[in-house]
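>>> Return a 3D structure for these sequence lines:
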Amino acid sequence: MESLREFVKDNGLYLATGAVIVGSSLLLYKRMKRSRTRVCGVDYPKDKVILHVFPRTKTIPNMGHFVMKLETYLRIHKIPFQLDFNYKGGPKNKTPWIEYNGITMGDSQLIIEYFNKEFNFDMNSHLSKQERAVAWAIQKWLEEYTYWLNVYSRWVIFGDEMLRKFLKVPGPVAALLKITMRPRMIKTSYTVGIGRHSDEEVHQMMRNDLKKFSDLLGDKKYIMGDKITETDCAAFGILSQIRWCTPESCPGRQLLTSDELKNVADYLDRIKDTYWMDWEEILAAVKK
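Have a look, this model is predicted:
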C-alpha cells in the first residue's frame, strides 16, 4: 500500500495527464460516433423511411403531436417506414426526423413536402386555390396556437398528473424531470405568449378553440369535405393528443370525451379506424 502511495505521489502529474487524455479521447469518440453520417444500405435499408420518434406510449401510439401527423401521412400513402426510437440528434433538433436513401431531414411539414415531390403526391389536388389557402390557414391555426395551448396544459398546468399517469416514471425520475423540464416549458411558453395567461384563461382558450373547430367541421367527413387532406393529418396530430394523451382534469380533453363535441370525436375515430387499424395492438404491446 505504501509503495502504491509513493508511486501515485511521484507520478501524480503523469497519471492526471493520462486521465485527461483518456477522458478526452472517450468524449471525442462519442461525439464522432454521434456525428458520423449514417450510410443508406449499411446503417439502414434502402427505399424505406427511418422515422425517428419518441417511444410508444400506453394511451396513444406516440405523444408527439407532429410525430402523429407525419406517421398518419406515411400510413395514408402506404410509404414503407421503420420506427427508430432514438429521436435525438436530428438535423433541426426537432422530433420527428427521418433518414431516407441518404437524405436526413427534420420538420414534419418539410418532410411531407419532400415526399410529395419525391412520389408525386398531392392530397389537396381536389381543392381550389382559395380552398388550399383556407386549409393552410386552418392547419397553421392548429399547429401554431392550439398546439401551444396543449403543451402548456400538459407540461405546466397538469405536469404532475402527466408524469404520473401518462409517462408513469418513478418518483425520483419524475422529480428530476419536473425540475429540469418544467422551467424550460414555462420559459418557452412565456416567449410564445401562452404562458403569460392564467390557467383559467388557457382553459377557456382551449375550450373556444375546440368549439370553433367543431363548428368548422360541422357534419363533414373531413375538414375540407369528403376527401382527406394534409390539414387532416395535422389536425389529427394535434387533437389526438388532447383527447388521448392529456390528463382528464383538462377541460379540453373533457370536451372531446363528452357528447358536446361528438362530431370532433367521431372525426378523430374515423381517421384512427381507417389509417391506424393496429392502434390497439400498438398500445397492448406497450402495456406488456
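
>>> For the rest of this, base every contact and every neighbour count on C-alpha atoms.
Noted.

>>> Help me confirm that Phe54 comes into contact with Tyr87.
Yes: applying C-alpha atoms under 8 Å, one finds Phe54 in contact with Tyr87, separated by 5.9 Å.

>>> Can you check which residues contact both of these two?
Contact criterion C-alpha atoms under 8 Å, 6 or more residues apart in numbering; residues shared by Phe54 and Tyr87: 95-96.

>>> out of everything not next to it in sequence, what's closest to Ile223?
Leaving out its chain neighbours, the residue that sits closest to Ile223 by C-alpha to C-alpha, 6 or more residues apart in numbering is Leu217, at 5.4 Å.

>>> I'd say that neighbour and Val264 touch.
Yes: Leu217 lies in contact with Val264 (C-alpha under 8 Å); the separation is 7.5 Å.

>>> packing partners for the top helix by length along the chain?
Secondary structure of the chain per DSSP state H: the longest helix is helix 12-35. Judged by 3 or more C-alpha pairs under 8 Å, 6 or more residues apart in numbering; DSSP states H and E, helix 12-35 has no packing partners among the helices and strands.

>>> Downstream of it, the next helix or strand is which one?
Later in the chain than helix 12-35, the nearest helix or strand by DSSP states H and E is strand 49-52.

>>> just to revisit the earlier point, please tell me how far the longest helix of the chain is from the chain's geometric centre.
In terms of C-alpha atoms, centre = their mean, to the nearest Å, the centre of helix 12-35 is found 35 Å from the chain centre.

>>> For the comparison step, fold the sequence that follows:
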Amino acid sequence: QFLYFIGPRLTPTMAAIVNAINDNVLPALTSAASNTYVLGALGLAATGFVVMKVNAARKRSAFMATVKAMPKGVVYLYAIPRLLKGTPHLGHSATKVEAFLRVHNIPYEFHFLMDGPSYSPTETIPFIALDGELIGESQFCIDALKKRFNIPQDEGLTPVQAAVHTSIRRIVDLSLYQHNSRTTFVDNPSVMKQMMVEKFAPAAGVPGFVIGFMFGKFRKATINRLNVSGLGWFDDERYQIEATRDVAALSAFVQDADARKHKYLFGNKATSADTLLYGFVSSVLAFPELPNNGRAVQAIRDDKALNAYVKRFEAEFYADLDTIAPAGPATQKFAK
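All right, here's what the predicted structure looks like:
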C-alpha cells in the first residue's frame, strides 16, 4: 500500500521501478505463505530505497531553488574540497574550468560539495551554476561560459591549432586520466587511501572510516570503468609504455611552443587548452610518491618543459595558490 501511495510522487524512472515491483515481484512472492519473511524484507528494502530517493529529490529541489535565486553574471563552480598543496585541485577538470574563469577575468565563487554528483545534471564534478541553470561536464561548462561572456568558441585558433587543442583534450581527458586512475587508485591503493583519510576526511568534515569505506567502493568502480575501456586488461608494462608516450606528446607540444617563443601553447595568451594542460600537470606534480607503476607520473616530474610551463601559468593566474589550497568545506569568492 505504501508503494502504491508513494508511486505518483516519484520521478518517471523511480515510478517505473516501483510499479515493476508492485506488478511483478510482489504477486509472485505473496503466492506462498512461506515467503512472508522475504516479502517483509523486500518491503522494508523498497521503503528504504524510496525514502532515500525522496530525500535526495527534496535536496535537489532545494538546491535548484537556491540556484534560481543566485545573482546573474556570477559563475558558481562546484567540486570537492581542495586537498593538496601545490595545485588548485586534485581533479584536473575542476582546475580546467576555474583557470578558464581566471584567464578571462570572470567573477566566480568556488563551492565545495561532498555529494556534488548528486546535484550535477550529468552526475559528474565539476559543474557550474550560471544564470539560474546547472551545467555539467568541464568542456560543456567552458562552451557555455564562452557563449555567455562573448568569448569566440574557436578562441581565435587556426584550424591546425584547433586540431592540436583537440588532440590535447583527447590525450588528457580520455587517455592519461584513465592511466592515472589506474596508477593511483588501483595500483597504489594504500598510498591514496591514506592521503584521502588524512586530507579528504578533515576537509569534508567526516570520520576517516567513512572515507575508507568510500575509497573501497570508488576503487571497485574505477576497476570496472578501466575494464570497460580496455585499459584494465593491459599488463603493467604495456600500460606504462602507453602512458609515457602520452606524456612525451604533451611535452612535445610545449617544447614546440617554446621554440616558437610562445608563452603558452598557441601564443602569449592562454586558451582553454592551456587551462586543461595546466590543470592536469599541476595535479600530477602534487601527487604523493607512488611506488607501484608510477613511471608516467615520474616522467612528468622529470620533464623540464612541463614544469617550466606550470610555473609560467601559475605566475600569471595563480599567484594566490598558497593561500587557497588546501581548503576546507567552505566557499571561496573571486571577483574581477
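
>>> on that earlier part again, between Leu217 and Val264 of the first structure, which one's more packed in?
Val264 (24 against 17; other C-alpha atoms under 10 Å).

>>> helices or strands up against the host helix or strand of Gly212 of the second structure?
Element membership of Gly212 of the second structure [criterion: DSSP H and E] is helix 208-229. Secondary-structure packing of helix 208-229 of the second structure (3+ C-alpha pairs under 8 Å, 6+ apart): helix 189-195.

>>> what about the residue nearest to the spatial centre of the second structure, which SS state?
What sits nearest the mean C-alpha location of the second structure, by C-alpha atoms, centre = their mean, is Ile125, with 3.9 Å. Following DSSP: H, G, I helix; E, B strand; the rest coil, the label given to Ile125 of the second structure is coil.

>>> now the aligned residue in the first structure for it: how far from Asn263 of the first structure?
Under the alignment (TM-score structural alignment), Ile125 of the second structure pairs with Thr95 of the first structure. Distance, Thr95 of the first structure to Asn263 of the first structure, using C-alpha to C-alpha, to the nearest Å: 30 Å.

>>> what do you get for Pro80 of the first structure?
31 Å.

>>> Same question for Ala19 of the first structure.
Taking C-alpha to C-alpha, one finds Ala19 of the first structure at 64 Å from Asn263 of the first structure.

>>> sec struct for Ile98 of the first structure, please.
strand.

>>> Confirm for me that it is in contact with Asp107.
No: between Ile98 of the first structure and Asp107 there is no contact under C-alpha under 8 Å: 9.0 Å.

>>> So the two - more neighbours on which side?
Set side by side, Ile98 of the first structure and Asp107 show more neighbours around Ile98, with 24 against 19, by other C-alpha under 10 Å.

>>> Leu4 of the first structure -> the second structure?
Matched by TM-score structural alignment, Leu4 of the first structure corresponds to no residue in the second structure.

>>> Sorry, wrong one. I was asking about Met63 of the first structure.
With TM-score structural alignment as the criterion, Met63 of the first structure lines up with Leu90 in the second structure.

>>> got it, and Thr231 of the first structure?
Checking with TM-score structural alignment, Thr231 of the first structure has Ala273 as its match.

>>> Helix or strand: which one has the aligned partner of Asn180 of the second structure in the first structure?
Aligned counterpart of Asn180 of the second structure in the first structure: Asn150 (TM-score structural alignment). For Asn150 of the first structure, the element it lies in under DSSP H and E is helix 147-152.

>>> next one: Ser125 of the first structure
Ser125 of the first structure belongs to no helix or strand, assigned by DSSP H and E.

>>> Quick check: it vs Met224 of the first structure, distance?
Ser125 of the first structure is 12 Å from Met224 of the first structure, by C-alpha to C-alpha.
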